[in-house]
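A.B. asks: Provided below are the primary sequence and the corresponding predicted coordinates.
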Amino acid sequence: MKTSDVRLTQFSPAAGCGCKLSPDVLRQILTPVEVDAQAGSDPSLLVGNNSRDDAAAVDIGGGRALLSTTDFFTPIVDDPFEFGQIAATNALSDIYAMGGTPTVAIAILGWPVNTLAPSIASLVLAGARATCEEAGIALAGGHSIDISEPIFGLAVSGLVEIKHLKQNNTARPGDTLFLTKSLGVGITSTAIKRDKVRLPDAKAATQSMCALNNIGTALATFDGVTAMTDVTGFGLAGHLVELITSSSLDADVTWSSLPLLPNLSEYIAAGCVPGGTGRNYESIKSHLPNLSPEKIAVLCDPQTSGGLLISVRPEAVIAVSNTLREANLPHEPIGTLSKSRHSTAELRLGD
């Protein structure tokens, strides 16, 4: 079989961050061991898993913290080089979302050696190495296993000045929300897998997934940026609910302000909705208003290598918007935060 004949997405029922465990299942797994990952359990541990943040942060002295994260998944595109690029971009995003600068990465590879040629895995690694080079770091090694489905990702380390460390649980009432990439990656990827996608739309999704979120390092230095996280497998709604729940806030999001990949309505109508969408919705529906199936499909769409969700004080909105515009990223606010009206944080959706 020639490399050009291989369709990697056919080797896994799920794809990209859509294969993540649902928030409910993850909560069941992590709750019993939560105490070992709280910041108070180790004086040097600044961020553990109790806040479900993007990376762990450890105080290494001198006003700096070491960031550590890992991310891997099954193929979301057919091209092996692009799969490597996307997986690397997605893993690096966790460092940028914390306001850090990546320093080194190692690879995580699971490969069905009796089904897919080693040369295809080499292309995956080549794609990841190209992205690491773009980020200014080395892909310095890794670990591999023989497994029934292909998986790939990175473990990444980074550094951040503690005064610029950003978390997902530090947003404040009155903040404005920004999102730096278009939504709909999961929907478009499902359309690719089912041979229902328009070629320009497939290219738009791939380009988005391959774009580094390195703008996060610059935005973290803004005094008015209060919180930051990247939007991945739980969808915009899931990650926003995490952000507001942890800070006892409500969110008002404007539907017409959301950046979207092209022709999502067409693909949703054709049934190109990932399985992870329903799991995401079930995990957070108590925080949501009554929504149409299309809006659920978009808001709960599992994103792979999605954009940064940024919470910003009113006095910094113009500066953040201008910085995003100069980087050719979506720069219009998508919503605002306010103090919770009830015991359960609410995500409200306006037109």
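C.D. replies: Arrived safely. Given the structure is predicted, the values throughout are model-derived calculations rather than measurements.
A.B. asks: C-alpha from now on. contacts and neighbour counts both.
C.D. replies: Fine.
A.B. asks: which parts of the stretch 1-150 of the chain are strands?
C.D. replies: 45-47, 56-61, 64-73, 101-111, 138-146 (DSSP state E, counting those that start in this stretch).
A.B. asks: is it possible to export those strands to a markdown table including mean neighbour count and distance to residue 159?
C.D. replies: A markdown table is the format used below for the strands of the stretch 1-150 of the chain (neighbours: other C-alpha atoms under 10 Å; distance: least, C-alpha to C-alpha, whole Å):
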| stretch | mean neighbour count | distance to residue 159 |
| --- | --- | --- |
| strand 45-47 | 20 | 13 |
| strand 56-61 | 19 | 9 |
| strand 64-73 | 22 | 5 |
| strand 101-111 | 22 | 5 |
| strand 138-146 | 14 | 15 |
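A.B. asks: out of the ones you listed, which gets nearest to residue 13?
C.D. replies: Closest approach to residue 13 among the strands of the stretch 1-150 of the chain is made by strand 64-73 (11.7 Å; C-alpha to C-alpha).
A.B. asks: quick one: the closest one to chain centroid distance?
C.D. replies: 13 Å (C-alpha atoms, centre = their mean, to the nearest Å).
A.B. asks: which stretches in this structure count as helices?
C.D. replies: Counting by DSSP state H, the chain has helices at residues 23-30, 80-97, 118-135, 185-193, 199-210, 215-219, 235-245, 264-269, 275-284, 293-299, 317-326.
A.B. asks: follow-up on the earlier one: figure out which of the strands of the stretch 1-150 of the chain is closest to residue 285.
C.D. replies: Nearest of the strands of the stretch 1-150 of the chain (C-alpha to C-alpha): strand 64-73, 25.5 Å.
A.B. asks: here's the one I want to compare it with:
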Amino acid sequence: MNAPELRLSQLSHGGGCGCKLAPAVLRELLHGQPAGQMFPQLLVGNETADDAAVWQIDDETAVIATTDFFVPMVDDPHAFGRIAAANAISDIYAMGGRPIMALAILGMPIDRLPAETIRQVLQGGQSICAEAGIPVAGGHSIDSVEPIYGLAVIGLVHPGKMRRNADARVGDSLILTKGLGVGHYSSAIKKGALDEAGIAEMIASTTLLNRIGVELADDPAVHAITDVTGFGILGHGLEVARASNAKLMIEARALPRLSRADELAQAGFVTGASMRNWAAYGHEVTLPEGCPDWQRALLCDPQTSGGLLVSVAPEEADAWVQRIRDGGYPLASIVGRVEEGSGVTIV
């Protein structure tokens, strides 16, 4: 009798952006690292935990550089490649830029996975890059204990259209372009508890490119953009709040969710990353009295290839929500506002 075929998710200790280092651990590791301010052309470094680095070439052009990779959150290798590629390219869109090329990052247990499986991962990533209109121009591969795939992506942006996470203004409305709950879905997948419809819903969301970021950056009324990934809506909201010296007020009931997010959270399909996230930044968050544990887990839930969190002038918010929905993001919603103060408050 042949041994049962290994599922990709069985080979990984985490899944998607849920395998990111916890925010507190990352801050500790980066403490004391040289700051980028000594390089005047470096418009964005790691000072505000933004989505990508930006280097100004001249008055018309800046280069955006990012890298992102992780272990599988789904068992379909082609889908894994597509999700990882979309997640990496998202950082370029979150800065308001257009991607121009990518390099593949590949680590695979070559003695445990057939070559065809690995080939499908690469083909999946290539297919998303084709949708974004960019080549995979090279890359690097290693023999690894766990399957790892992602991209280093290069993009371009006009310096005046670059959008940071540090420029949210008091009074702005906050828009989230995709539904939350990816980590809950991936937890259920890992435990074999999510049906095909649920898997398809999650893959559809995580492979939807955040190309709307380019249009958002064309509008001076859009002040700040970031993408919501491994630290959850609370963690990435806190990055905006800290960088902008402001407070984010987020309405829990207004947050868009994947259709089974609440159900799965209440059933206990919660990633370890969600708990690590809360331990790292919970002291900066104000929750409503009596907030149930499952709802807190949803707020901390690590998103892989999640939506864009957009800070926009309030008089333009409704029009932008409609425009984003018309652009192919049906769950886009106004989820809160920017106020004076610090941290994140959930209403």
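C.D. replies: Here it is on my side, so go on. Being a predicted model, the structure only gives us computed values, none of them experimental.
A.B. asks: quick check: TM-score for this pair?
C.D. replies: Put the two chains on top of each other and the TM-score (TM-score structural alignment, normalised by the length of structure 2) is 0.95; 342 aligned residues with a C-alpha RMSD of 1.5 Å.
A.B. asks: ok so, going back, need the winner for burial among the helices of structure 1.
C.D. replies: When the helices of structure 1 are scored by mean count of other C-alpha atoms under 10 Å, the highest mean neighbour count falls to helix 80-97 (a mean of 30).
A.B. asks: that one vs structure 2 - mean distance after superposition?
C.D. replies: By mean C-alpha distance after the TM-score superposition for structure 1, the fitted helix 80-97 of structure 1 averages 0.3 Å away from its aligned residues in structure 2.
A.B. asks: that helix - contacts with which helices or strands?
C.D. replies: strand 64-73, strand 101-111, helix 118-135, strand 151-161, helix 199-210, helix 215-219, strand 225-230 (3 or more C-alpha pairs under 8 Å, 6 or more residues apart in numbering; DSSP states H and E).
A.B. asks: before we move on, the earlier item: and the strands of the stretch 1-150 of structure 1 as JSON lines, adding distance to residue 260 of structure 1?
C.D. replies: Listed next are the strands of the stretch 1-150 of structure 1 as JSON lines, based on distance: least, C-alpha to C-alpha, whole Å:
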{"stretch": "strand 45-47", "distance to residue 260 of structure 1": "32"}
{"stretch": "strand 56-61", "distance to residue 260 of structure 1": "30"}
{"stretch": "strand 64-73", "distance to residue 260 of structure 1": "23"}
{"stretch": "strand 101-111", "distance to residue 260 of structure 1": "28"}
{"stretch": "strand 138-146", "distance to residue 260 of structure 1": "32"}
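A.B. asks: who wins for proximity to residue 250 of structure 1 among those?
C.D. replies: strand 45-47 (23.5 Å).
A.B. asks: what range in structure 2 matches that closest one?
C.D. replies: The alignment of strand 45-47 of structure 1 onto structure 2 (TM-score structural alignment) covers residues 42-44.
A.B. asks: can you check stretch 232-250 of structure 1 too?
C.D. replies: Stretch 232-250 of structure 1 covers residues 229-247 of structure 2 once aligned (TM-score structural alignment).
A.B. asks: could you tell me how far that stretch lies from the centre of the chain?
C.D. replies: 12 Å.
A.B. asks: closest to residue 321 of structure 1 out of the strands of the stretch 1-150 of structure 1?
C.D. replies: Set against residue 321 of structure 1 and scored by C-alpha to C-alpha, these come closest in strand 101-111, at 21.6 Å.
A.B. asks: compared with structure 2, how much does the closest one deviate?
C.D. replies: With mean C-alpha distance after the TM-score superposition for structure 1, strand 101-111 of structure 1 departs from structure 2 by a mean of 0.3 Å once superposed.
A.B. asks: what sits up against that strand?
C.D. replies: 72, 92, 95-96, 121, 132, 135-160, 217 (C-alpha atoms under 8 Å, 6 or more residues apart in numbering).
A.B. asks: now with 7 Å, please.
C.D. replies: Strand 101-111 of structure 1 has contacts (C-alpha atoms under 7 Å, 6 or more residues apart in numbering) with 92, 95, 137-147, 149-160, 217.
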